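Q: everything below, folded, please.
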Amino acid sequence: MNREQLSQKIIDTCLEMTRLGLNQGTAGNVSVRYQDGMLITPTGMPYEKMNVDSIVYVDGNGNYEQEKLPSSEWHFHLAVYKARNDVDAVVHNHAVNCAAVSILEKSIPAIHYMIAVGGTDHIPCVPYATFGTHQLAEYVYQGIQESKAILLAHHGLIAAEKNLDKALWLAHEVEVLASWYIKLLATGLPIPTLSSDEMKIVLEKFKSYGLRVEE
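A: Presented below is the predicted three-dimensional model:
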């Protein structure tokens, strides 16, 4: 896709994220790898008011276009692309259940085999840092190397994948997992989890599993 097409795809993804109930207001942000940097949503602009000219290019050194302001979270988006060369799209949101689990500062354990969507046997939760800071970007840089989906303590979710369709699919799957985990925690009962041996089997099977979307 060229820049205009990628920019429109970012906007479409934002609108779909809201339609799916994964975000509220202007809270989330979306980016795609582009040239030596990325294209990312602007700061503080409602999705329905965006057009392709609203999307901001940020280069690999963090320089962005004059008279445009990228999302305040651009630091951690760039950190994801630097940490993983196998992903080209990042979706961040404050989905209700993911945010709730993140407030508990808990990773989501292997309560279901679909935990493997992130590429490991749990959905990690990285430590809290103020939004938009280099410290948060450093936590993301470390966490995203472990899993393509991570929770940010007292904040929300990051999902990274090869393209925007896959990234949004991943974000949706993790929100479902978070909703199950919240319900299980509410029972007060011990929560059974799948064994590490079983998760190794599942993770191997997941190498050929997932959303089939043309690259």
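Q: please count neighbours and contacts with C-alpha atoms only from this point.
A: OK.
Q: pull out the buried positions in stretch 29-39.
A: Going by neighbour count (16 or more other Cα atoms under 10 Å), the buried part of stretch 29-39 is 29-34, 37-39.
Q: can you add distance to residue 101 and secondary structure and give the residues you listed back as CSV?
A: Formatted as CSV, the entries for those read as follows, by distance: Cα to Cα, whole Å; DSSP: H, G, I helix; E, B strand; the rest coil:
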residue, distance to residue 101, secondary structure
29, 20, strand
30, 21, strand
31, 24, strand
32, 26, strand
33, 28, strand
34, 32, strand
37, 31, strand
38, 29, strand
39, 29, strand
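Q: mind listing what residue 163 touches?
A: Going by Cα atoms under 8 Å, 6 or more residues apart in numbering, residue 163 touches 32, 87-89, 215.
Q: which helix is the longest one in the chain?
A: With secondary structure taken from DSSP state H, the chain has its longest helix at helix 164-187.
Q: now do that one against strand 29-34, angle only.
A: Compare the direction of helix 164-187 with that of strand 29-34 by axes from the mean of the first three to the mean of the last three Cα atoms, to 10 degrees and you get 140 degrees.
Q: please give the structure of this sequence too, so both can be compared:
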Amino acid sequence: MLMLREREAIVAYGLKLIRSGLTTGSGGNLSILSRKDNLIAISPSGIDYHEMTIADVVIVDRAGRKVEGALKPSSELGFHLALYSAREDITSVVHTHSVYATTIACLHWEIPAVHYLVAFSGDKVPLAAYATFGSEALADNIIAAIGDYNAVLLANHGLVAVGHDLDNAFNTAEEIELVARIYYQAKSLGDPVLVGAEEMKIVAEKFRSYGQQDQDIS
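A: Sure thing, here's the model as predicted:
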């Protein structure tokens, strides 16, 4: 079985998407790229995460051709392929329908630096213009919007987070959902005061070593 560890990770993090409230049912999708093998493990289309097994995870090549697996890959395979082609630093993609991020996306807003944790994405979370799910236009819109950011809102749709591994991409999706909720609640009360650009640069630099045991970051 190809990419066994990656398949196991897709199954485990699919359940984490549900348990963390980042999606429901079979919504959203996840993938991992092996740049060494030029193969991608991606969640299948329309399978409930509670039911998904490692055998259900689909293996495709960089052109999207199925290499192993009986099921269809996610309907959003196109934008996963596009992200891997656009940026050498990306080896995992997580797409969610998380409630607060999606609410902001339905307003066609970006998420500004309302809280320093937006640095998981960058100095903001940009917005990709709406296009039909699974379409080439959606993939094009995501690439146009994401630039060097690690997360992008999809208008009237959801959120995409990217990372150097699946844990990193998932953490970004989870933290941006928290920031989206904070932004939603702050906007409900008034106009939030944003973190300044210079401070966000400082935070971004500190995040380069975030989580390392020899650093004092809380």
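Q: what does the TM-score come to for these two?
A: Put the two chains on top of each other and the TM-score (TM-score structural alignment, normalised by the length of structure 1) is 0.92; 209 aligned residues with a Cα RMSD of 1.6 Å.
Q: before we move on, back to that, give me the next element, helix or strand, following the longest helix of structure 1.
A: helix 196-205 (DSSP states H and E).
Q: compared with structure 2, how much does that next one deviate?
A: Taken against structure 2, helix 196-205 of structure 1 registers an average deviation of 1.7 Å after superposition, with mean Cα distance after the TM-score superposition for structure 1.
Q: map residue 104 of structure 2 across to structure 1 for me.
A: Alignment note: residue 104 of structure 2 maps to residue 101 in structure 1; criterion TM-score structural alignment.
Q: quick one: the helix or strand where its match lies to helix 164-187, angle?
A: When secondary structure is defined using DSSP H and E, the element that contains residue 101 of structure 1 is helix 96-103. Angle between the axes of helix 96-103 of structure 1 and helix 164-187 is 60 degrees (criterion: the same axes, to 10 degrees).
Q: where do the strands sit along structure 2?
A: In order along the chain, structure 2 carries the following strands (DSSP state E): 29-34, 39-42, 58-61, 66-68, 92-96, 127-128, 151-154, 158-163.
Q: which among those is found nearest to residue 140 of structure 2?
A: Evaluated with Cα to Cα, the strands of structure 2 place strand 127-128 nearest to residue 140 of structure 2, the distance being 9.1 Å.
Q: name the helices or strands packed onto that closest one?
A: For strand 127-128 of structure 2, the packing partners by 3 or more Cα pairs under 8 Å, 6 or more residues apart in numbering; DSSP states H and E come out as helix 136-146, strand 151-154.
Q: would you turn these into a markdown table with distance to residue 122 of structure 2 and mean neighbour count?
A: Formatted as a markdown table, those follow (distance: least, Cα to Cα, whole Å; neighbours: other Cα atoms under 10 Å):
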| stretch | distance to residue 122 of structure 2 | mean neighbour count |
| --- | --- | --- |
| helix 136-146 | 10 | 19 |
| strand 151-154 | 8 | 31 |
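Q: which stretch among the ones you listed approaches residue 194 of structure 2 most closely?
A: Proximity to residue 194 of structure 2, assessed across these by Cα to Cα, is greatest for strand 151-154 (18.6 Å).
Q: distance from the chain centre to the closest one, please.
A: Centroid separation between strand 151-154 of structure 2 and its chain, computed with Cα atoms, centre = their mean, to the nearest Å, is 8 Å.
Q: compared with structure 1, how much does that strand deviate?
A: After superposition onto structure 1, strand 151-154 of structure 2 sits on average 0.7 Å from its aligned residues (mean Cα distance after the TM-score superposition for structure 1).
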